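>>> Got a predicted model here, sequence first, then my questions.
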Amino acid sequence: MFALILAATAHSYFFLRRFMPTTIVIDAVNTRRGLKWGVPAMLLAVPYAIAADYCRAQIEAGGAGWLDLLVLLFLWNTLKFVLIGPISLLKLISVRVREAVARHRMTRTLLADDVDHFAEPTLVSRRG
């Protein structure tokens, strides 16, 4: 029974991970190329907040009770997009610092080995 529940959970997790639009956007932002788009992606939280407010107003006006689930979904997506901005900014700073340190170490190593990496490579012909 436990294996069945675990398998169902895993399948639903991977299905949602692959096909839900918010997860696709957040996965794209979490790549190295996408980190710069984290702060602008925060703007996507606005439509979700408006949709949550609209559904809440419909519920208070006597609408269907299942709209509560939509309110929770919209608020969850709003929270995800609000948090992705600062998180991606911190990741971007971390990556850029690591890249600068690696670039500095490489330059220092090349200078210590007395290698001129701007010089043109020479072709050595081997005659046997």
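Structure received.

>>> drop to CA atoms for contacts and neighbour counts, all remaining ones
Fine.

>>> Can you tell me the number of residues neighbouring Trp66?
Neighbours of Trp66 under the rule other CA atoms under 10 Å: 10.

>>> If you could redo that for Phe74, that was the one I meant.
21.

>>> tell me which element it is part of?
With elements taken from DSSP states H and E, the one containing Phe74 is helix 67-112.

>>> same for that helix, what does it pack against?
Secondary-structure packing of helix 67-112 (3 or more CA pairs under 8 Å, 6 or more residues apart in numbering; DSSP states H and E): helix 21-29, helix 38-41, helix 45-60.

>>> and the comparison structure, right after this:
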Amino acid sequence: MIRLLWTASTQVRYFLRRYMPSNILLDLIRTRNGLKWGVPAMLLAATYLGVAAWCTTLIESGGPGWLHLVVLICIWNALKMVVIGPVSVVLLVKARAKERHARKRAEREVDAEVPQRELTRSSR
């Protein structure tokens, strides 16, 4: 029974990671080129919360009960979008620091090679 639940949960997770638009967007933001879009993606949280509020209004006025699921999904996606903004800023700062460090290391290696080349030329 536990194996069946485990398999079902992994399949649901795979489906959601692969095909849900908010998860696809988050995966794109987590790439190096997408980190700059983390803060603008936070604006989508307002859209998700607006849809959740609208669905709540529909439910209160006698709408179908399945809209509760839509409200839950919208609130969850809004939370994900709010969190990705600061996380992407931190990841971007770390990536740029790593790139700067690698660039300085490469410059030092080039500077160290120049005197050695001059020494080998002068000894000929």
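Happy to help now that I have it. Keep in mind that this is a model prediction, so the values were computed, not measured.

>>> Compute the inter-axis angle for the helix holding Phe74 of structure 1 and helix 45-60.
Angle, helix 67-112 of structure 1 to helix 45-60, by axes from the mean of the first three to the mean of the last three CA atoms, to 10 degrees: 170 degrees.

>>> quick one on the thing from earlier: take the helices and strands packed on helix 67-112 of structure 1 and lay them out in CSV including distance to Leu69 of structure 1 and mean neighbour count.
Formatted as CSV, those follow (distance: least, CA to CA, whole Å; neighbours: other CA atoms under 10 Å):
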stretch, distance to Leu69 of structure 1, mean neighbour count
helix 21-29, 17, 15
helix 38-41, 24, 18
helix 45-60, 10, 16
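
>>> Adding distance to Met1 of structure 1, write these out as JSON lines.
Listed next are those as JSON lines, based on distance: least, CA to CA, whole Å:
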{"stretch": "helix 21-29", "distance to Met1 of structure 1": "29"}
{"stretch": "helix 38-41", "distance to Met1 of structure 1": "41"}
{"stretch": "helix 45-60", "distance to Met1 of structure 1": "37"}
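
>>> what's the closest of those helices to Ile84 of structure 1?
helix 38-41 (5.8 Å; CA to CA).

>>> quick one, what contacts the spatially most central residue of structure 1?
Closest residue to the average C-alpha location of structure 1: Asn30 at 2.2 Å, with CA atoms, centre = their mean. The contact partners of Asn30 of structure 1, by CA atoms under 8 Å, 6 or more residues apart in numbering, come to Ser88.

>>> again, 10 Å this time
Ile24, Lys36, Trp37, Gly38, Ile84, Ile87, Ser88, Lys91, Leu92 (CA atoms under 10 Å, 6 or more residues apart in numbering).

>>> When you filter those down to buried only, what's left?
The neighbour-count criterion (16 or more other CA atoms under 10 Å) marks Lys36, Trp37, Gly38, Ile84, Ser88, Lys91, Leu92 among the contacts of Asn30 of structure 1 as buried.

>>> Looking at those residues, spot the one nearest Asp53 of structure 1.
Distance ranking of the buried ones among the contacts of Asn30 of structure 1 against Asp53 of structure 1, using CA to CA, places Ile84 first at 21.2 Å.
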